[in-house]
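> Quick one, what's the 3D model for this:
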Amino acid sequence: MIRKLLIANRGEIACRIIKTARRLGVATVAVYSDADADALHVQLADEAIRLGPPPAKDSYLDADRVLAAARRTGADAIHPGYGFLSENAGFCRACEQAGIIFVGPPASAIEAMGSKSAAKRIMEEAGVPLVPGYHGENQQPALLQEHAREIGYPVLLKAAAGGGGKGMRRVDDPGEFHSALDAAKREAMNAFGDDLMLLERYVVSPRHVEIQVFCDQQGNGVYLFERDCSVQRRHQKVVEEAPAPGLTPELRDEMGQAALRAAHAIGYEGAGTVEFLLDADGSFYFMEMNTRLQVEHPVTEMISGQDLVAWQLAVAAGEPLPKRQEQLAIDGHAFEVRIYAEDPDNNFLPATGTLVRHRPPVDSESVRVDTGVQSGDEISVHYDPMIAKLICHGRNRREALAKLDRALGQYQIAGLRHNIDFLRRVINQQDFVAGRVTTHFIEDHESELLQAERALTALQCAGIAAYLHERERRDLRAAAPAEDPGSPWHCGDNWRSGLPARRRHNIDIHGRHVGLETEVVDGAVSWCCEALGEAGRGEIRLLPGSELALVDGRRMGFSCVDTAEGGAVFVGDCQVEFRVLPPDLGEAGQHAGGLEAPMNGTVIALLVEAGSAVEADQPLLVMEAMKMEHTLRAPSAGVVQQYLCAEGDLVDGGSLLIDFDSGEPA
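The predicted structure follows:
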């Protein structure tokens, strides 16, 4: 039995493990970096130990420090969560040598699946279907390109030690092969310290279907059905659901049995996921096995009624599996979406900053929020920008989808860009509702899913108008002189000696400038926005003492919060964050002739020499932030006059990195 558990992770998974351990009567120890000293997982745990400074390599990835924390606190087991040390065979072996239980598979199983090329060979021997490809050790670029020609384009370059889309590139044309190989190798080396690549035929319109497996130390194994994770961006999952739509019981069992063969072939123990590509004709191919708990495991818990973290702790303690295969059944349908700090309208650029408000929907039997953050926390450049996972369950797919849309409409986030509106467009898109998804879903519907990011609605305008009026009243009250607090000039009710005052406000909503006029009569705010045409006018009245408003006679929820440069408004199931601009913006804030860092990060490559003439859209500089590479490109043909940074520099978002001359006449 495990009595004290150290969680070698952070964020929502650390909080999730702590809550399960507490329910089972297991004491918990959190570890943290300086960036996470006040994090939610630290507050929840019974004890907490500092590991080091914010960079993961100096804290969460430092195996010696994690083991020292376990020894210091007397922990008899370590749960690695996912990411960081969860698939590190050396760390697993070090735990064994220290007499500490590693909540996961044996080191030999991690090693077997740690190399994608070695995993392919093992799967082939176990009779698990494989995509045609090259998995050899010879990495000569010419040889790899020859294998790509034999496989047939398009091909997929994949880091053998990788995961999560890192070190992965699709190549459609032989002329692109070497540049794609260089980029994939560089990203793989930065992420995993290993740039060994493998090649696979690129299945053009597949689905990503994965099987949850579980094995104990007695040799028993079960599969807990499948998850469809086809909706992805940059090979990172966006929406997951269980069971997979349209999968027959026969195909489900065939894939489940193949996944169990894969697990037994490497002597697996604990929770694992076998990922497959599912072709339109029902053929499926092994992609990889993740030797850990997956981010999307809650949807499996929702449809199976099982607590997979509790299963992990039981199996790690030597107990047999809690259920046999015939005792497991699917109950209803579940979805999970990942709430990220990112800008979907700007190539999903990660966002950093203060989470001014984080107000998720209330947990219930059918709605669950897994998060590791709370209002006031910082989303930093050091870690993945995921804010939370929202999971919803229903009796069927349609009901689960309706609950998910409603819960997303209730979710309130302010202070930085996020993807909630984007997620709502995804799950309401006609093909998604019908279950017609592939791994290219977002690309195929890009104009429909992303362009709407700039849309402005009457409800948003009404909310902004109410916020601006309330802010003015608050400021006037605060400015009232102590010797004359009843002065009508500071009452904040829009009193004037003549006609009601009409205000014009300049608003910036994610780069779009909008003029909004407001007028207050008897406490009701009338607004007008020419940008919306005939529909661009209305009235909103806030109801005192509650978070409610009457919007053109409709009663609905309303709340607002100040942000660093403006405010955020939540009205009904609609939200908008905005900046209040000065009356004459002019050219303020524009950097003529320069390229700025899109966010905080590290400069990892300068791609051309200073003084070089370049073409429009030519890559100039590569940054790394939040475990992803971001390329700055030439905005037009011109000359790179000079770099204002060097490789290895840590730079702030908005700082000038390149002095660029477009060559255009003044």
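> all contacts plus neighbour counts: C-alpha atoms, from now on.
Will do.
> burial of residue 402, as a residue count?
Residue 402: 15 surrounding residues under other Cα atoms under 10 Å.
> May I have the secondary structure class of it?
Under DSSP: H, G, I helix; E, B strand; the rest coil, residue 402 falls in the helix class.
> Report the separation between it and residue 396.
Distance, residue 402 to residue 396, using Cα to Cα, to the nearest Å: 10 Å.
> cool, and residue 334?
Using Cα to Cα, residue 334 is found at 8 Å from residue 396.
> quick one, which of the two is more surrounded?
Using other Cα under 10 Å as the criterion, residue 334 and residue 396 rank with residue 334 on top: 31 against 12.
> one more to line up against the first:
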Amino acid sequence: MRLLVANRAEIASRVLRTAKRLRIPTLVVYHPIDSDLPFVREADQAICLEAEPPRGAYLDGARLIQIAKNEACTHLHPGYGFLSENAAFVESLEHAGLGFVGPRADSILALGDKQKSKELLRQLQIPLVESFELSEAKQADFERAANQIGYPVLIKPAAGGGGKGMIRVDRPEDLWEAVQSSRRVAQASFQDDRVLLEKYVESARHIEVQVFGDGEGKILALGERECSLQRRHQKLVEESPCRFLSPEVRLRLMRESEKLATHLKYRSAGTLEWLWDGSDQIYFLEMNTRLQVEHPVTEETFGIDLVEWQLKLALHQEFPERVPEQKNHSIEVRLCAEDPAQEFLPSGGKIYRLDLPEEVRADFGYRTGNIVSSEFDSLLGKLISVGETRKEATEILLRALEGLVCVGPKTNRAYLIQILKSNAFERGEISTQFLSAFPAQFDYLEAIRWIRQLGATGPGQNVTDPDAETEDLDLYSPWGGCGQNNQEADWWADFDGRRYFFPSFADWSEEIGPAKAVAETESSSDQTESEIRSPMPSKILKISCSEGEVVSKGRPLISLEAMKMEHQIRAKRDCVVKRIFVSEGQQVLPESVLLELGDLDGED
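Down below sits the predicted model:
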């Protein structure tokens, strides 16, 4: 076997690690933006591919197949995302005489497509959430379907997964905008703009079952994972097993999952996702016909390597005879370059320092000195703990998170700590709605922690020097400035868009810990309420207003794309749009002025 890993960052490094242990020669492709990432160096060979947009380097199936043939590769591993659930690509790969490390194309067609999978599931009498596929439908068709099943509803791509393009809609007036947004994301992420409309099940838990098949009808169900803690329908915290399932519900989940996978003679790793209402009712959501981001918690509790199983199956080596015994408890958290305090807007820029804890498994795609690009998703990596009990696994993971150092882009590290420390998490009182009501509290101690980690020096400036200048060349630096202040506090430092005041920096070279923040005000930014600015490097996807238009609070104004996600800027008050400074398709930098708004009475 010679293996082409057609992916990037964390998952590419993950697959390469197992391939190296099995002494399988490897090849990767990469876009120039990714040239310094670890996976490029970890492969035996790396080929640079120019593409615009950059994600095209990992989505051009014909080009990847030609490279695989030219470089004498025998198999391709897709990782997750990109082409991992593209049946046409798998067929083309196999027609070219290359092996796909994953399921057959017919399984992807039947299960990777949400609507087709639901037709099959109805035949197998597996419980479903009510839904409609409205591929070519007009606005009125969506409105009729939503009214039929009742709000809230969920709009999501018919192909692909990972939470991309999934939008909850609570009001009829927001429905069509959500449909258009989901279609744009679906086309950009999966090359397929079909969407589904389904009933949104509130206060449910998200449980998934890992299966592995030999392609001839033998299926192993490798326990369940609890994945209820999500933001924007993307998982943040996953664990296995779910300690709150009754034996009866667990048995139903395993049997129903095995029934479907057996019917299809499923090959390789796959995951069936379910909603559980907390009592005895389960609803099938979808099947992801690929390796999942959260697969490590299954590996850690069963003592297996799913990538090794995939590669050995592709080589027609011996298939495991039975499901290993599941032991202990494992929890995974995803460290993402995003700002929880700003509705999880993605961040980016240079990682000045990244120190990973040694007491847990750390699957990361970045290292110190790497650049986190806004062209790709925000996942930096994952921390995975194992303990004899859920409580022990939580405590181990908390220590690891508190010891992790990531200086550069904003991350959700502090937010993850807050989640794991919450009483609700400890008691298991969680659902898919939990994080929507969980506040992102920012502690000023995080600013102090940054200063300590940087040796009291921010990128391009010394925070103890009142004459220091801001680093103008670094668009992502969290340090907006520093200096003396005329208020009671002696010193201030801008950090993550906030200004923090400190009584003294004089002794911080010796001891930073005792320092206290004594005041906090708004950032010194000259942005006013009348200006709407870009919160990140992004592309203008859609402008939903016009100059002179009166808009109400909550109305979508502009849709931005960054890190493979679409983000909407909405009006925070009733106002009038005075000027629009950008156009659709335009690339903008952080803090670029997008709109000027005015009060309805004519005053800014």
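> okay, and stretch 17-28 of the second structure goes to which residues in the first structure?
Counting by TM-score structural alignment, stretch 17-28 of the second structure pairs with residues 19-30 of the first structure.
> burial of the residue mapped onto residue 374 of the first structure from the second structure, as a residue count?
Residue 374 of the first structure maps onto residue 367 of the second structure when the alignment is built from TM-score structural alignment. Residues lying near residue 367 of the second structure (other Cα under 10 Å) number 18.
> Nearest residue to residue 367 of the second structure in space, ignoring adjacent ones along the chain?
Closest residue to residue 367 of the second structure apart from its sequence neighbours, by Cα to Cα, 6 or more residues apart in numbering: residue 354 at 6.0 Å.
> Could you check how many residues crowd around the one you found?
Per other Cα under 10 Å, the neighbour tally for residue 354 of the second structure reads 16.
> now swap in residue 287 of the first structure and tell me
By other Cα under 10 Å, 21 other residues sit near residue 287 of the first structure.
> Checking my notes, it in a helix, right?
No. If the criterion is three-state DSSP, then residue 287 of the first structure is strand and not within a helix.
> what does it align to in the second structure?
Structural alignment (TM-score structural alignment) places residue 287 of the first structure against residue 285 in the second structure.
> Is there a neighbour count for the alignment partner in the second structure of residue 225 of the first structure? I'd like the number.
Using TM-score structural alignment, the equivalent of residue 225 of the first structure in the second structure is residue 223. Using other Cα under 10 Å, residue 223 of the second structure has 22 neighbouring residues.
> how close does the host helix or strand of residue 223 of the second structure sit to the first structure?
Element membership for residue 223 of the second structure, per DSSP states H and E: strand 219-231. Compared with the first structure after fitting, strand 219-231 of the second structure deviates on average by 0.4 Å (mean Cα distance after the TM-score superposition for the first structure).
> mean shift between the next helix or strand after that strand and the first structure?
Downstream of strand 219-231 of the second structure, the next assigned helix or strand under DSSP H and E is strand 234-240. After superposition onto the first structure, strand 234-240 of the second structure lies on average 0.2 Å away from the residues it aligns with, using mean Cα distance after the TM-score superposition for the first structure.
> Now do strand 234-240 of the second structure: which range of the first structure does it align onto?
Aligned using TM-score structural alignment, strand 234-240 of the second structure spans residues 236-242 in the first structure.
> Tell me how far residue 223 of the second structure lies from residue 58 of the second structure.
For residue 223 of the second structure, the distance to residue 58 of the second structure - Cα to Cα - is 32 Å.
> Same question for residue 435 of the second structure.
Distance, residue 435 of the second structure to residue 58 of the second structure, by Cα to Cα: 32 Å.
> So between these two, which is more surrounded?
Using other Cα under 10 Å as the criterion, residue 435 of the second structure and residue 58 rank with residue 58 on top: 22 against 17.
> which residue lines up with that one in the first structure?
Alignment note: residue 58 of the second structure maps to residue 60 in the first structure; criterion TM-score structural alignment.
> That match is in contact with residue 30, isn't it?
No. Residue 60 of the first structure is beyond contact range of residue 30, at 11.0 Å (criterion: Cα atoms under 8 Å).
> Spit out the residues that contact these two alike.
The contact sets of residue 60 of the first structure and residue 30 overlap at 8-9 (Cα atoms under 8 Å, 6 or more residues apart in numbering).
> before we move on, the earlier item: can you pull the buried residues of the match of stretch 17-28 of the second structure?
19-21, 26-30 (16 or more other Cα atoms under 10 Å).
> From those, which land in strands?
Using DSSP state E, the subset of the buried residues of stretch 19-30 of the first structure located in strands is 27-30.
> Most widely separated two among these?
Pairwise distances across those (Cα to Cα) peak at 10.3 Å, for the pair 27 and 30.
> For these two, list the residues in contact with both.
Joint contacts of residue 27 of the first structure and residue 30 (Cα under 8 Å, 6+ apart) are residue 46.
> Give me the spatial nearest neighbour of residue 521 of the second structure, chain neighbours excluded.
Excluding its sequence neighbours, the residue lying closest to residue 521 of the second structure (Cα to Cα, 6+ apart) is residue 499, at 5.9 Å.
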